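> just coords:
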């Protein structure tokens, strides 16, 4: 049974369906979408990611929501929350993040959904501060962070990436709730 968590003017943020997995695997294997990630994901890796998303929902009641367009019912990616605990000074914490199919870029969907998520996080008292971060070259994602009212905190080296990796340096943004 679907759970709708958040609705916006154009979008529904809901629980994941089995039918989302094939489209999500396409998104995760798309070189354009995954440009600022270490590598595109295989079908098995993508399905494992969905399993982890669903486990986090079960554990915390929050997570990365499946996003669909209200008008068409089309699944386009995710926007939502992820609890992180990797080795950086600002950890552990809650991240707000997004991954949208490139077919739907430049339409304001990530911003619209993220703004609604922030309001939801405030209402549900998810945490006191949300973080978002991305590799330095990912200007599009950084622009979403700015549009949703987050403040630049500084740079950090992502511990999951090898020294010298072109994506190792990340920009950190935060928002007090």
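Perfect, thanks for sending it. Treat the numbers as computed from the prediction; the structure is a model and nothing was measured. Numbering: from 1, shown residues only.
> from now on I want contacts and neighbour counts done on CA atoms only, so please keep to that.
Noted.
> wait, what's in contact with residue 29?
Residue 29 makes contact with 40-43, according to Cα atoms under 8 Å, 6 or more residues apart in numbering.
> which of those residues count as buried?
Buried positions within the contacts of residue 29, assessed by neighbour count (16 or more other Cα atoms under 10 Å), are 40-41, 43.
> keep only those of those residues that are in strands.
Assigned to strands by DSSP state E, none of the buried ones among the contacts of residue 29 qualify.
> here comes the other one, which I'd like you to weigh against the first:
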């Protein structure tokens, strides 16, 4: 199965490749101030389309990326979740990160956790990654709370080089999960 056709199934959702018809819903999600409150700014349609193009290029190049998330019982995307190479230098790179973003109507329903667990299983299973990292702002309690529920461990903070010195969102928390710890947690019945 090619990377562009990978579909990963979960109990309520699937992670799947992006389709052209996803662009409008993706742009609406990326323009929503509530969804984007922990990002420097909401995205215009043009920037959202460019992001989808970069995501698709990453999937084609690496064989994995941030997939579209869709419920089994309803067509259309509800968010994104997946794995991607960190494209900049920091004390922990090179690295593969896990990330998620969900439309406001689909938050606080367990979809992010289900999608993240599916993505981790794919990363440590078929992709045989040795480690996956995640990062977020200290103020994003829901995001780093999910990182901890996933078994990720805090590893201090860092200055995000994509943001200028002095930017209020430059400081990020770093979390890590090794393949060994993920396997041990699964064997332990988690």
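Sure, I can see it. On a predicted model such as this, the values are computed, not experimentally measured, just so you know.
> TM between them?
The TM-score (TM-score structural alignment, normalised by the length of the first structure) is 0.95; 176 aligned residues with a Cα RMSD of 1.2 Å.
> ok, longest strand in the first structure?
Counting residues, the longest strand in the first structure under DSSP E turns out to be strand 75-84.
> tell me which stretches of the second structure form helices.
Defined through DSSP state H, the helices belonging to the second structure, from first to last, are 23-31, 45-62, 111-124, 141-149, 179-187.
> in CSV: those, plus distance to residue 172 of the second structure.
Formatted as CSV, the helices of the second structure follow (distance: least, Cα to Cα, whole Å):
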stretch, distance to residue 172 of the second structure
helix 23-31, 20
helix 45-62, 21
helix 111-124, 19
helix 141-149, 10
helix 179-187, 23
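> so which of those comes closest to residue 11 of the second structure?
Smallest distance to residue 11 of the second structure across those (Cα to Cα): 8.1 Å, for helix 111-124.
> list the contacts of the spatially most central residue of the second structure.
For the second structure, residue 99 is the residue whose C-alpha lies nearest the centre (Cα atoms, centre = their mean; 1.7 Å). Residue 99 of the second structure makes contacts with 66, 80-83, 116, 134, as judged by Cα under 8 Å, 6+ apart.
> repeat that with 10 Å
If you count contacts by Cα atoms under 10 Å, 6 or more residues apart in numbering, residue 99 of the second structure has them with 65-66, 80-84, 112, 115-116, 119, 133-136, 143, 147.
> to which residue of the first structure is it aligned?
If you follow residue 99 of the second structure across to the first structure using TM-score structural alignment, you land on residue 97.
> can you tell me which of the helices of the second structure is nearest to residue 17 of the second structure?
helix 45-62 (8.0 Å).
> corresponding residues in the first structure for that closest one?
Residue span in the first structure matched to helix 45-62 of the second structure, by TM-score structural alignment: 43-60.
> my read: residue 159 of the first structure touches residue 89, true?
No. With contact defined as Cα atoms under 10 Å, residue 159 of the first structure does not count as touching residue 89 (11.2 Å).
> which of those two has more neighbours?
For residue 159 of the first structure and residue 89, the more surrounded residue by other Cα atoms under 10 Å is residue 159, and the numbers stand at 12 against 7.
> which ones are touching that one?
Residue 159 of the first structure sits next to 86-88, 168-169 when contact means Cα under 10 Å, 6+ apart.
> just give me the match in the second structure for it.
When the structures are aligned by TM-score structural alignment, the residue of the second structure matched to residue 159 of the first structure is residue 161.
> repeat for residue 78 of the first structure
Alignment note: residue 78 of the first structure maps to residue 80 in the second structure; criterion TM-score structural alignment.
> next one: residue 138 of the first structure
Per TM-score structural alignment, residue 138 of the first structure is aligned with residue 140.
> quick one, what contacts that match?
Contact analysis of residue 140 of the second structure by Cα under 10 Å, 6+ apart lists 37-38, 172-173.
> need the buried ones from these selected in PyMOL.
In PyMOL, this line selects whichever of the contacts of residue 140 of the second structure come out buried by 16+ other Cα under 10 Å:
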select buried, resi 38+172+173
